[in-house]
Each structure stands twice: as structure tokens, then as C-alpha cells.
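Q: What follows is a protein structure lacking sequence information:
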């Protein structure tokens, strides 16, 4: 019997079979990995896209709190506190009253940017969602990845805003850091519903612009942002009651300076925003499955 003189000759039939099947096995393994981590791959893609307008993201995250808090703290707050007294608005300064609302409004702004045109882009103008769906990534994972990426950007934006609130002395409460999470829930709750609606659009005929003008702007004006909701006539207060911005603002005020309200109302704020997040998220997933699997 001659001794094998090469590694190939020494390999057993089982080794050769395993070796010949290695590429296929590796492909199956990568496919399974993509199916497990598809949501994170989509989120990574969105982070890479955000890099193309990263300077705008950073400048907005830093510039907005400086401009708005300075304007409210040095400008309007000086007039309000000078005429009504330092504790005339909910027992705190006007800056402390309005700052949590501005924080929630910043989260709503991020939601209006990331849950609208990027969704329409992925379905129509640059239909990358169809390419993702052709890979092992599932339609629901596409929406999951978008929510993850927006949540990260929103969390960073709200965190930076919170730091400036501290610097301006707008957070008297020791648990004020919780406003970051309440504003995050506010932005995601509103944004998820907006994402679900945008997912249904097949043509851009100005619907998103209409949402900004006739939903987001009135929501800001009638949600107790710059003055207590009770100041409005009763026939207009219902706008605040159904507004996610009002629920988020009130919840943030509880954390920021201990605004007094019944515990059942605080729980209602959380449940309402969480329900919006769940409903909008599921809506967007269902629409995406239907559109991509036609």
C-alpha cells in the first residue's frame, strides 16, 4: 500500500463531502444570520444614510435648544415672570414650564423628518425596500430597523436638549433626567402613526406637507406648549386631550419640576403614547408586508 503524498489524498470521503458543501453551508448560515439580525442591518443602513446629512443633524440637535431656551429664558420668560411673578405658571418659572414642551416638540420634529420622506423614498423614489425584501430581510424587519435608527437619533437629540435644559436651570427636579425618556416615547408614539400613514402613500401629492401644516403645527399651538391647556376655551381643549404632544408634555412636566396631577392621569399619558407606538408600528408593518409581497 502506498502512503498518501498530499493532503487531498489523505482526506477521508466524509472530509471531502464536508469540504465540497462548505460554500453552500456558509450561504445558509449567512442567510439565517440575516433573518435573525435583519432589523439591525436595516438600522445600520439608515445610520449610514444619516451620515450624508450628519452635519445638519448635529447642528440642529445643538442649535435648537440654544436658540429656543435662550429666547424663552432671556426673552419671553423675562416678560412673563416680570408681570405674573416667578412662580405664576404652575408654581415655577416660565422657562421651567415651557422647556419640557420644547423638548417634546424637538422629538416630534425628528419624527416628522425621519418617518415621512425616508419611508416614501424607500417605497417609491429609490425603492430600496424592495431590494431588502428580495434578500433574506423580511418586510417587518425593515420597519423595525427604521424605528430603531430613529429612536437612536431621537434619544441623542433629546439627551443633548436635556443637557442644555440643565445648563439653563430649567430642570428643578432631581428625577428630571426622565424627561429624556418621556420625550422619546412622545416622538416615537406620534412618529409610528405617521410612519404607518406614510407607508400607505403611493404618490406624493402634498400629503406630507399637509400633515405638517394641519396636524403638527396646530398640535403645537393647542397642546399646552406655551401656556396651560386650561387657558383655552373648553371647545378647543379636546385638541390637547387627543394630542400626543400634550400627553408627552404633561408627563415631562411631572418629571421636570413635579407638576401636580392625579396619578391616573400620569398613567394615562404613558398608556396613550405606548398605544400610539404599538398601533402605528403594527400598521406600518402590515402595510409593508402587503406592498412588498404583491
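A: Great, that's in hand. Note that the coordinates shown come from a computational prediction; the quantities given were computed from them, not determined experimentally. Numbering: from 1, shown residues only.
Q: When you work out contacts or count neighbours from here on, use the C-alpha atoms and nothing else.
A: Noted.
Q: so how far is residue 104 from the nearest residue to residue 43 once chain neighbours are set aside?
A: Spatially, and ignoring its direct neighbours in sequence, residue 43 is nearest to residue 145 (4.2 Å; Cα to Cα, 6 or more residues apart in numbering). Distance from residue 145 to residue 104, counting by Cα to Cα, to the nearest Å: 23 Å.
Q: take the one below as the second:
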């Protein structure tokens, strides 16, 4: 009865225990990535950008403009890995979903547990990333700390639909490489990460409009330094990411039930 009631949390515990095997790598990645990006892009490149075009970034320095995008993109990159490889491993490579399914845990609880575990795994490094941003003096607004949660929501709004897709894959034929090269990389480059989306030609701006990363980046800038945008657009950012995350969650549960059986 306890397993049936708390099954999602039991599987979340399993997910987190598995992650302990590469906890040191996660910690070093959580610290090393923001330091590398903030030094290279926010300090090195910013010294040139601030001299030649600071007016393009809403009156703030380039580092302040860039920081919310880096926090959100770091969370999205983490979600990409955690919602691809463990799902494929659970269904095909190591079939680790079938053992828990032989217990009283239901397929929907297995899906929920993985989502809960990955959410906690993303939330903690994102908080570390934001702390390093604070040390660089790139998040001075009183609501800047909320970017931890908007970046995590960004990760879920991209990662959960990706999880639903990976759960349908029967044969590994290079789909992950295609996702990384033709979806994740364009989102990173064309979501207003390094420059305003309006600086792109119109035939590329649609990538940003559909990208959860752009919505999270714009929302993070509003929270970090009061980036000027209409209130209705801020609401759209939140609703878009919530809708994508909920849709991905529902699809994932449905596909888990179909593949594992009731």
C-alpha cells in the first residue's frame, strides 16, 4: 500500500541514488560551466560590446544582459541529457524500468518519479549557477533569484516533451545526435541568448518565438534587472512554458503506460 501511494517518490529516490554515481562530475560541471561562460562571454567579450554597443541591451552591461540567458541555457542543456539517455536506458539499453514495474509501482509513477528526480537535479545546479552570477555582480534586482525557478521551468518545458518523444523510440538510430545538432544547438544560438532576438532577420526569429529558452531568457531579464516589456508578454512567457511542460508530462505518462502495460 505504501508503494502504491508513494511510488512516485520511491522512484524519484532511485533516480537520485543513480545520480550519486556521477555526483562529482555534476558538481564540477555546475561550477565550471558558469565560470567558463561568464569569464569568456561576460567578461572578455563584454569589454568589447560595452564599448561599442551597450545601448542595444536596454542600458545595462553585456554581462547583466547575458547572465539570465546563460542560467536558463545551462538548465536546458542539463534537461536534454537527463530526459534522453536514462529514458532510452530504461526502455531498451538496460531495461531499468521493467524491474520497478514488476513491483506495485505503476508506469505513471515511474514516469513521475523520474521527472521529480531530474527536476531536483536541475534545480540544485541552477541555484549554484545563479550564485556564481551573483558573485560576478550580474543580477542586482530584488527578484533576480526567481530566475532559478524560471530556468528550471524552461528545462521542464523542453525536457518533458523530449522525454515523451524518447519514450516512443524502439530502435536507436542516431536520433539523439539529430536532437543535439538540429534542435538544441539552434535553440541555443537563435533564442536571444547572446543578442536581442530582434537583431536576427525575420526568417530566423520564429525559432526564438517557439523556443522555451527565449521565453525563459526574456522572463529572466525582466526579473534580473527590470527589462522593459509589456506585462501581457511576461504572462505569455510563463503560460507557454507551463503549457509545454504539462503537455510533455501527460504524454510521457501515457506513453509509459502503453509501453510498460498496466
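A: Ah, there it is. Quick caveat: nothing in here was measured; it's all calculated off a predicted structure.
Q: Who has more neighbours out of residue 145 and residue 104 of the first structure?
A: Neighbour count, other Cα atoms under 10 Å: between residue 145 of the first structure and residue 104, residue 104 has more, with 31 against 21.
Q: residue in the second structure matching that one?
A: Mapped onto the second structure by TM-score structural alignment, residue 104 of the first structure lines up with residue 72.
Q: How about the contacts made by that match?
A: For residue 72 of the second structure, the contacting residues are 147, 150, 151, 152, 154, 155, 213, 216, 217, by Cα atoms under 8 Å, 6 or more residues apart in numbering.
Q: For these, give me a markdown table that also has neighbour count.
A: As requested, these are exported to a markdown table (neighbours: other Cα atoms under 10 Å):
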| residue | neighbour count |
| --- | --- |
| 147 | 26 |
| 150 | 25 |
| 151 | 31 |
| 152 | 28 |
| 154 | 30 |
| 155 | 30 |
| 213 | 33 |
| 216 | 31 |
| 217 | 29 |
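Q: Among those, which ones are in strands?
A: If you go by DSSP state E, the contacts of residue 72 of the second structure have nothing in strands.
Q: Show me what stretch 24-41 of the first structure is in contact with.
A: Against stretch 24-41 of the first structure from outside (Cα under 8 Å, 6+ apart): 136, 137, 138, 141, 142, 143, 144, 145, 146, 148.
Q: what lines up against the last one once you look at the second structure?
A: Same thing as residue 148 of the first structure. In the second structure, the residue matched to residue 148 of the first structure (TM-score structural alignment) is residue 116.
Q: Isn't that match up against residue 82?
A: No. The pair residue 116 of the second structure / residue 82 is not scored as a contact, 11.6 Å apart, by Cα atoms under 8 Å.
Q: what's the neighbour count on the nearest residue to residue 56 of the second structure once chain neighbours are set aside?
A: In space, residue 56 of the second structure comes closest to residue 196 once its chain neighbours are excluded; the distance is 7.9 Å by Cα to Cα, 6+ apart. Neighbour count for residue 196 of the second structure, taken as other Cα under 10 Å: 16.
Q: how about residue 196 of the second structure, what's its match in the first structure?
A: Checking with TM-score structural alignment, residue 196 of the second structure has residue 228 as its match.
Q: Its match and residue 168 of the first structure: what is the separation?
A: For residue 228 of the first structure, the distance to residue 168 of the first structure (Cα to Cα) stands at 21 Å.
Q: cool, and residue 244 of the first structure?
A: 26 Å.
Q: Pick out whichever of those two has more residues nearby.
A: More crowded of residue 244 of the first structure and residue 168, by other Cα under 10 Å: residue 244, with 26 against 18.
Q: Tell me the counterpart of the more buried one in the second structure.
A: In the second structure, the residue paired with residue 244 of the first structure according to TM-score structural alignment is residue 212.
Q: thought that match was touching residue 157?
A: Yes. Counting by Cα under 8 Å, residue 212 of the second structure touches residue 157, with 6.5 Å between them.
Q: what sits in contact with each of those two?
A: With Cα under 8 Å, 6+ apart as the test, residue 212 of the second structure and residue 157 both reach residue 241.
Q: And residue 211 of the first structure, what's its match in the second structure?
A: Under the alignment (TM-score structural alignment), residue 211 of the first structure maps onto residue 179 of the second structure.
Q: In three-state terms, label its match for me.
A: Three-state call for residue 179 of the second structure (DSSP: H, G, I helix; E, B strand; the rest coil): helix.
Q: separation between it and residue 94 of the second structure?
A: Taken as Cα to Cα, the span from residue 179 of the second structure to residue 94 of the second structure is 22 Å.
Q: now do residue 59 of the second structure
A: Separation of residue 59 of the second structure from residue 94 of the second structure (Cα to Cα): 52 Å.
Q: now for residue 271 of the first structure: what does it line up with in the second structure?
A: Going residue by residue (TM-score structural alignment), residue 271 of the first structure aligns to residue 239.
Q: Just give the number of residues close to residue 101 of the second structure.
A: Neighbour count for residue 101 of the second structure, taken as other Cα under 10 Å: 17.
Q: quick one: contacts for it?
A: 107, 110, 260.
Q: Of those, keep whichever come out buried.
A: For the contacts of residue 101 of the second structure, burial is judged from neighbour counts taken by 16 or more other Cα atoms under 10 Å, and it is met by 107, 110.
Q: Next step: the contacts of residue 101 of the second structure restricted to helices.
A: Residues of these located in helices (DSSP state H): 107, 110, 260.
Q: Save the residues you listed as TSV, and put in distance to residue 166 of the second structure too.
A: Listed next are these as TSV, based on distance: Cα to Cα, whole Å:
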residue	distance to residue 166 of the second structure
107	15
110	15
260	14
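Q: closest to residue 132 of the second structure among the residues you listed?
A: residue 110 (33.9 Å; Cα to Cα).
Q: Show me where the stretch 101-250 of the first structure has its helices.
A: 117-120, 128-134, 139-167, 179-199, 207-211, 217-221, 234-241, 244-257 (DSSP state H, counting those that start in this stretch).
Q: Distance check, residue 239 of the first structure against residue 223 of the first structure.
A: 7 Å.
Q: Ok, residue 140 of the first structure next?
A: In terms of Cα to Cα, residue 140 of the first structure sits 33 Å off from residue 223 of the first structure.
Q: which one of the two has more residues nearby?
A: residue 223 (28 against 19).
Q: my read: that one touches residue 230, true?
A: No. With contacts counted by Cα under 8 Å, residue 223 of the first structure stays clear of residue 230, the gap being 10.2 Å.
Q: The helix or strand hosting residue 246 of the second structure vs helix 212-225, what angle?
A: In this structure, residue 246 of the second structure sits in helix 231-260 according to DSSP states H and E. Angle of helix 231-260 of the second structure versus helix 212-225, following axes from the mean of the first three to the mean of the last three Cα atoms, to 10 degrees, is 140 degrees.
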